[in-house]
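[1] the following comprises the amino acid sequence and a computationally predicted model.
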Amino acid sequence: MKHRIKKNINWPMKNKSNSKTVIEEMKKYTCRGSFRFAIEDNISHVCDAPAKHGGIYIIHAYSNNKPRLVYIGSSGKKIVATGLFKERKDGIWGRIVRGTQRIAGSKSKERRCKFWVKEMDNGGVDFLEFDWFVLHDKKAFFDCPETVEKSLISKYNPSWNIKHNSKVAIFDVM
C-alpha cells in the first residue's frame, strides 16, 4: 500500500541512539512494517498493518521533528482456560483502525481512530509513526502479543498508556 506524503510536513528519520530502543528489541520479528499518520489523514487508508495476524504496534509522536514514544498496543491474546492463542478477526489493522480506547478517568471508551487525533491535538503532535510487528504467525513466531505488550509498557512507560492506564504491568514478563 502506498502512503500519501504531505507536502507541508518534513518527515524526519527516527532518532537513532546507541541505547537499546523499543524498536530494536523487536527486530527478531521479520514480518513488520510502519506507516505515518497526520491529523488530516484517514487512518484506514494509511494503515498498512496486517488484518490476519496478531502482534504489537508501537507509536512515536513527532513534535518539531523530535520523536517520543507514546503508546504500545497489541492485537491477540492468550485464552487463560486453554492456553491457546486467539487472534482478533481483523488483526493488527483492526485494533489500530477499529479498536476502542478507554478514556482516562472514565469507564467509557472511544474509537482509536478518534483517540489518536484527539491526543495529537492535545499534545501539539505533528504526526504519528506506527511500527507494527507480527508476533504470532503460526509459522515462525508464536509469542503472545498481550504478554509482550505488558512487558514493553512496564519497561518503557509510554505516556499515553500511562495516562489512560492501558494494561500497565508492574512486573517484567520477558
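    That came in fine, so what should we check first?

[2] from here on, contacts and neighbour counts on C-alpha atoms
    Fine.

[3] any chance you could map the helices in the protein?
    In the chain, the helices defined using DSSP state H lie at 22-25, 43-46, 91-97, 112-123, 145-156, 159-163.

[4] of these, which stretch is the most buried?
    Ranked by mean neighbour count, the helices of the chain are led by helix 91-97 with a mean of 24 (mean count of other CA atoms under 10 Å).

[5] here comes the other one, which I'd like you to weigh against the first:
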Amino acid sequence: MLTTTFAAVLVSAALAEAPSAPAWETNYARASETAVAQRKPLAVFIGHGESGYNRVVGGNMPTEAGRLLSTSYVALYVNADTAEGKRLATAFGVEEGLVISSRCGNLQALKYGGAVPALDLASYLTKYSAADVAVTTTERAGTAVVAAPVVTSSCANGRCGTVVTGGYYTPAYTGGVSSCPNGRCPNVR
C-alpha cells in the first residue's frame, strides 16, 4: 500500500514538473542535430508570424500535447513569413502544418497540412514518440497532398505518350515513330 502510494506521488510530481509548453527551437540545423543526438523525433510546426504554431494547433497548445512535445520531441517552429522559413516550408511541401520525423531524422513519419485538431495532435504525438514505432512511409493528413504528375514531352503540344499514376511519362511510340495520328495521343491512365 505504501509503495503504491509512493509511486503515485512520484508519477504526479514528474507530470507536474513536465512543462505544458515546449521550448521552441527556431534553427532547423540545430534542432535536427539535437533530435538525432537525443534520439527524439523532430516535430516541425510550420506557421505564419511570431507565434503561428498556435494556428497550427487550432488555438492554444493542448496541455497533453505540450507535455509530449517537451519530453519526447525536439519542437521546431518555422515562421513561413521569413525568407528561411519560406524556403523550409517549400522543402517540406507544407505551407502551414506539422511534419514529424522518425527518431533517426532520416524519414518523415507524418506530414499534416493545415491546422491539426487537438485530439489528432495528441494522438500523432503519442504514436510517433513511442520507442517501438517503425517509420517506413510518410502518413499524410489534413490538406497535405501528393504532387500532381508532371509530364515532359518532346511531342507537338506535349500531348503524346501516357501519364501513369505517380507522375511517370511513358512514350506511346517505339523507334521514335508515334503510334498516334499527328503524334497527339493523350492517353492518360
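    Great, that's in hand. Just so we're clear, the structure is a prediction, and the values are computed from it rather than from any experiment.

[6] next, the TM-score between them, please.
    After superposition, the two chains reach a TM-score (TM-score structural alignment, normalised by the length of structure 1) of 0.31; 98 aligned residues with a CA RMSD of 5.5 Å.

[7] rewinding a little: distance to Ile56 of structure 1 added to the helices of structure 1, as CSV?
    Below are the helices of structure 1 laid out as CSV (distance: least, CA to CA, whole Å):
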stretch, distance to Ile56 of structure 1
helix 22-25, 11
helix 43-46, 17
helix 91-97, 7
helix 112-123, 15
helix 145-156, 6
helix 159-163, 14
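
[8] can you tell me which of the ones you listed comes nearest to Phe35 of structure 1?
    helix 43-46 (6.7 Å; CA to CA).

[9] remind me what that closest one packs against, helices and strands.
    strand 32-37 (3 or more CA pairs under 8 Å, 6 or more residues apart in numbering; DSSP states H and E).

[10] now do the strand it packs on against helix 112-123, angle only.
    Counting by axes from the mean of the first three to the mean of the last three CA atoms, to 10 degrees, strand 32-37 of structure 1 lies at 60 degrees to helix 112-123.

[11] could you list the buried residues of strand 32-37 of structure 1?
    The neighbour-count check on strand 32-37 of structure 1 (16 or more other CA atoms under 10 Å) flags 32, 34-37 as buried.

[12] now those residues in a markdown table, with distance to Lys114 of structure 1?
    Listed next are the buried residues of strand 32-37 of structure 1 as a markdown table, based on distance: CA to CA, whole Å:
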| residue | distance to Lys114 of structure 1 |
| --- | --- |
| Arg32 | 24 |
| Ser34 | 20 |
| Phe35 | 17 |
| Arg36 | 16 |
| Phe37 | 12 |
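
[13] ok, so of the residues you listed, who is nearest Leu152 of structure 1?
    Using CA to CA, the buried residues of strand 32-37 of structure 1 come closest to Leu152 of structure 1 at Arg32, 16.9 Å.

[14] from Ser72 of structure 2, how far off is Lys86 of structure 2?
    27 Å (CA to CA, to the nearest Å).

[15] any idea which of the helices of structure 1 gets closest to Arg68 of structure 1?
    helix 159-163 (9.0 Å).
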